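Asks: What would the 3D arrangement of this be:
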Amino acid sequence: MKASPVWHPFTQHGLNEPIPLIARSEGVWLHGADGRSWIDAISSWWVTTHGHSHPRIMAAIAEQAGRMDQLIFAGWTHEPAETLARELTAIMPPALTRVFFSDSGSTAVEVALKMALGYWLHRGEPRQGIVVLEHSYHGDTIGTMSVGERGVYNRAYEPLLFDVTTVPFPHAGAEQATYDALEAACRAGAAAFIVEPLLLGAGGMLVYPPAVLAALAAICARHGVLFIADEVMTAWGRTGTLLACEQAGVVPDLLCLSKGLTGGAVPLAVTMASEAIYAAHLSTDRSRMFFHSSSYTANPIACAAACANLAIWREEPVRERIATLAARQAERLAALPGVHNPRLCGTVAAAELPSDQSGYLAQLAPRFNAAAREAGVLLRALGNTVYVMPPYCITEDELDQVYAVIAGFA
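Replies: Have a look, this model is predicted:
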């Protein structure tokens, strides 16, 4: 058979690792074209919440596809977007009054950064500095790489990245250093601080408590610095609540949502903004409009999927499923032998496997991923950090299969 022309993300094709061909998916299961099946223990890169091919979401997609597929969103609108925006403002913090659509987590963050800078410019205070948290990851576009951790992910693109101020990660017992650094950056006139609330994903599933998040937000508020919450991964129940920020009583000025917004079925993202940020761009002067869009902004089919997801949250016991999964994760993580620094944040469990290397390029990762694949489980270690982030519908037996793979490798 002729080799595939596909160039896969985060894949070194020179290693000739097998790439399974998946024919269909249902619940937590991925079914291969060759008859094999895998438990999706990482929600296909953290997106699938209720399970693959959820009937209500699939039905909404099919119904909308038969009615309208795509519409320019600059100066035009459609009912799925209007409905979704109303429903989002109804369940998110009331201060977030405006909904701007985009199509991925990276673009949601880019939008937030641009809104923050536009806010200060239009107020006549052109603050430009962005403050970020050590080990953070916000995407792979130029702006999001700039506000993420510098290293192997983006070394080749360094000439394109803009400068930011980085504050240290708030390790237990060393939080004051983080507070002091953020305080100094805010006093210096920063425009915005961007953070992944409670859980840093690609940075190694690093966890910090709600009290720290609340303290960081309070520092920003004292100095009038905009607080951007990148909840692309942490929202929709991953950390145990609808938003991670709610555990800290924090309401951001800008909120980035994607991944679970559609239940993980199709790409869609939103950036929710406070009325003050919207008002700063509101004018009879066309030069003050918010200059951002993409061809598929607020795609009707994706918006219909998101509306179905919100209906599931309203009408099904999603929070109970999340609480059950969090408890099951806690039990299995506590019983897992041979791992270091086990940690839990809502439905996400993580730990370090024994290794003489650390960091994303640790050789343990491809060996572990291959062993999991052979055992019928999709797991994808971050260096020597292994994590379990399954759809909420996973059963006790299926979760046991996942942890058996980890225990066998530890």
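
Asks: When you work out contacts or count neighbours from here on, use the C-alpha atoms and nothing else.
Replies: Fine.

Asks: At which residues are the strands of the stretch 101-250 of the chain located?
Replies: Ranges of strands in the stretch 101-250 of the chain, per DSSP state E, counting those that start in this stretch, are 130-133, 165-167, 192-195, 199-200, 206-207, 226-230.

Asks: Am I right that Tyr208 is in contact with Gly173?
Replies: No. At 11.1 Å, Tyr208 does not count as touching Gly173 under the criterion of CA atoms under 8 Å.

Asks: So for these two, which residue has more residues nearby?
Replies: Just comparing Tyr208 and Gly173: by other CA atoms under 10 Å the higher neighbour count belongs to Tyr208, 17 against 7.

Asks: which ones are touching the residue lying closest to that one once chain neighbours are set aside?
Replies: Excluding the flanking residues, the one nearest Tyr208 by CA to CA, 6 or more residues apart in numbering is Leu198, at 5.1 Å. Counting by CA atoms under 8 Å, 6 or more residues apart in numbering, Leu198 makes contact with 207-210, 213, 234, 239, 244-245, 345.

Asks: how far out from the middle of the chain is whatever helix or strand Asn309 lives in?
Replies: Asn309 belongs to helix 300-315 when assigned by DSSP states H and E. Relative to the chain's own centre, helix 300-315 is displaced by 18 Å; criterion: CA atoms, centre = their mean, to the nearest Å.

Asks: Tell me the helices and strands packed up against the helix or strand following it.
Replies: Sequence order places helix 318-334 as the next helix or strand after helix 300-315, per DSSP H and E. Packed against helix 318-334 by the contact rule (3 or more CA pairs under 8 Å, 6 or more residues apart in numbering; DSSP states H and E) you find strand 340-345, strand 348-352.

Asks: how about helix 318-334: buried residues?
Replies: Neighbour counts using 16 or more other CA atoms under 10 Å place 318-319, 321-326, 328-330, 332-333 of helix 318-334 among the buried residues.

Asks: Of the helices and strands packed on helix 318-334, which is nearest Cys307?
Replies: strand 348-352 (25.0 Å; CA to CA).

Asks: Would you do the same for the sequence below? I want to compare the two.
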Amino acid sequence: MSVVSDSPVWRPFTQHALQPGAYKIAHAEGAWLSAEDGTRFLDAISSWWVITHGHRRPEIMQAIRAQTESLDQIIFAGFTHEPAEALARRLVEITAPGLDYVFYSDSGSTSVEVAIKMALGYWRNRGEARSRVIALEHSYHGDTIGTMSAGARSAFNAPYEPLLFDVGRIPFPARGAEQEALDALESACREGAAAFLVEPLILGAGGMLIYGADTLVEMKRICERHRVLFIADEVMTGFGRTGTLFACEQAGVVPDIACYSKGLTGGAVPLAVTMCRREIFEAHLSPERARAFFHSSSFTANPIACAAALANLDVWEKTDARERVARLCSMQEERIARFADDPRFSDARRMGTITALDLNVAQSGYLATISLDLMRFFNARGLLLRPLGPTIYVLPPYCVTGGELDLAYTAIDEAADEFGAAR
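Replies: Coordinates of the predicted model:
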């Protein structure tokens, strides 16, 4: 296989002493990646959860090419451009009523960082001493300082502990323990928190942990009762992953602030938005320059990225994208069901287009070396699957076929025989 082992590149989330090489991919199309030597991999995790309709979706590729012919990049302070203006209008139209303003950034981490800063700025500009952020245990919101602070404390962020601020932790609302989580949230909100930050319906990097829409509804009610801002981190859950365009739709919940990224451009190029209610924008609106919202990046609202996102929204509006999502939900349900009573696994589960199950082994947690063994096993069978410790998940692009999915589940079955407990 085409593997690069002598590269100067420092790769993300990689211990190079254990994973010295990387497959060099030369081409991608649909649900498949092709290495330089022709080896193919089924992209069963959507290239880290970003690819929605499939690699190199023609409408999105064409929009990118067309935009390069007119405008590549422009400062977004004091200047604007039509792709950004049009995209903002479209996003306001398709998201829940009340999310009236759109702030552009470059990644999921920065969109959540922006959300936290918006919330703290809102309370400061209103003259109210609220600064505490609340989040669910096991959550992951990114790798900037604010988002690491809000995420679960782990090996991910242990070296940076001196930089992280304290965050209120709410127990994960596991099945049968929902009330405990709600009571803890009620108590934390009663103390005058600034914001509650949550991944709606499913926690991604925390282990694909699923909870119910009814719990999300109650969380929002508690926040409203205590005037705590409700921030929905839909970086992974947005754009169809949970079966609806946005996860909050399933609960009828309207966030005060919402974060979208990965699928915003169909996964083609980086772009993120943080959307908020009018009163949060207006709390920063003043003749005093010091009350402005101070956040930016050099590539804020890049025109090429905005053009890609507009084309992505067209795909959702003008094609059978929603039907494909529904079909994938059904196909995933059929395939995960075979493992429901399999003693080699625990908690076979599905949320929308995502499935996950836990291999019954002695190891646990993200750093469990079983994940590297499983990764190599799947790669050798032409699959891009990247387990979270012993948690194996399948999160494919919506163009995947039933036959392609079967390749992944057959390999998962074989992996259990290789690494898991006996039947």
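
Asks: got the buried residues of helix 318-334 of structure 1 as TSV, with distance to Leu257 of structure 1 columns?
Replies: Formatted as TSV, those follow (distance: CA to CA, whole Å):
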residue	distance to Leu257 of structure 1
Val318	18
Arg319	18
Arg321	21
Ile322	19
Ala323	21
Thr324	24
Leu325	22
Ala326	21
Arg328	26
Gln329	24
Ala330	26
Arg332	29
Leu333	28
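
Asks: follow-up on the earlier one: which of the helices and strands packed on helix 318-334 of structure 1 sits closest to Met58 of structure 1?
Replies: Among these, strand 348-352 sits nearest to Met58 of structure 1 (CA to CA), with 25.7 Å.

Asks: State the distance from the aligned partner of Pro200 of structure 2 in structure 1 to Ala323 of structure 1.
Replies: Under the alignment (TM-score structural alignment), Pro200 of structure 2 maps onto Pro197 of structure 1. Pro197 of structure 1 is 19 Å from Ala323 of structure 1, where distance means CA to CA, to the nearest Å.

Asks: cool, and Gly376 of structure 1?
Replies: 26 Å.

Asks: how many neighbours does Gly75 of structure 1 have?
Replies: Using other CA under 10 Å, Gly75 of structure 1 has 5 other residues around it.

Asks: what's the answer for Asn341 of structure 1, then?
Replies: Residues near Asn341 of structure 1, counting by other CA under 10 Å, number 9.

Asks: Check the one 5 residues further on too.
Replies: By the other CA under 10 Å criterion, the neighbourhood of Gly346 of structure 1 contains 23 residues.

Asks: again, but for Glu404 of structure 2
Replies: Neighbours of Glu404 of structure 2 under the rule other CA under 10 Å: 17.

Asks: which residues touch the counterpart of it in structure 1?
Replies: Taking TM-score structural alignment as the criterion, the aligned counterpart of Glu404 of structure 2 in structure 1 is Glu398. Taking CA under 8 Å, 6+ apart, we find Glu398 of structure 1 in contact with Ile39.

Asks: Let me know the helix or strand that Glu398 of structure 1 is in.
Replies: helix 396-409.

Asks: Give me the mean deviation of that helix from structure 2.
Replies: Aligned to structure 2 and superposed, helix 396-409 of structure 1 gives a mean residue distance of 0.7 Å (mean CA distance after the TM-score superposition for structure 1).

Asks: Pull out the buried residues from that helix.
Replies: For helix 396-409 of structure 1, a neighbour-count test (16+ other CA under 10 Å) marks 398-399, 402-403, 405-406, 409 as buried.

Asks: I figured Thr141 of structure 1 was touching Gly105, is that so?
Replies: No. Contact criterion CA under 8 Å: Thr141 of structure 1 and Gly105 do not qualify, at 10.1 Å.

Asks: Same drill for those two, tell me which one is more crowded.
Replies: Per other CA under 10 Å, whichever of Thr141 of structure 1 and Gly105 has more neighbours is Gly105, with 26 against 14.

Asks: what's the spacing between the more buried one and Glu315 of structure 1?
Replies: 26 Å.

Asks: With Thr234 of structure 1 instead?
Replies: The gap separating Thr234 of structure 1 from Glu315 of structure 1 is 22 Å, by CA to CA.

Asks: And for Ala177 of structure 1?
Replies: Distance, Ala177 of structure 1 to Glu315 of structure 1, by CA to CA: 44 Å.

Asks: what about those two, which has more around it?
Replies: The neighbour comparison of Ala177 of structure 1 against Glu315 (other CA under 10 Å) goes to Ala177, with 15 against 9.

Asks: Could you find the counterpart of the more buried one in structure 2?
Replies: Checking TM-score structural alignment: Ala177 of structure 1 goes with Glu180.

Asks: and what of Thr107 of structure 1?
Replies: Thr107 of structure 1 maps onto Thr110 in structure 2, by TM-score structural alignment.

Asks: Could you do Ile219 of structure 1 as well?
Replies: By TM-score structural alignment, Ile219 of structure 1 lines up with Ile222.

Asks: which part of structure 1 lines up with the helix or strand where Glu282 of structure 2 lies?
Replies: For Glu282 of structure 2, the host element (DSSP H and E) is helix 278-283. Alignment of helix 278-283 of structure 2 against structure 1: residues 275-280, by TM-score structural alignment.

Asks: Name the residues of that stretch that come out as buried.
Replies: Of the residues in stretch 275-280 of structure 1, 277-278, 280 count as buried by neighbour count, 16+ other CA under 10 Å.

Asks: residues making contact with that stretch?
Replies: The contact list for stretch 275-280 of structure 1 (CA under 8 Å, 6+ apart) reads 95-98, 115-116, 118-119, 122-123, 253.

Asks: That stretch vs structure 2, mean deviation?
Replies: Stretch 275-280 of structure 1 sits 0.4 Å off on average (mean CA distance after the TM-score superposition for structure 1).

Asks: Run the chain-centre distance for that stretch.
Replies: With CA atoms, centre = their mean, you get 25 Å for stretch 275-280 of structure 1.

Asks: thinking again about what came up before, nearest to Leu226 of structure 1, of the buried residues of stretch 275-280 of structure 1?
Replies: Closest approach between the buried residues of stretch 275-280 of structure 1 and Leu226 of structure 1, by CA to CA: Ile277, at 9.6 Å.
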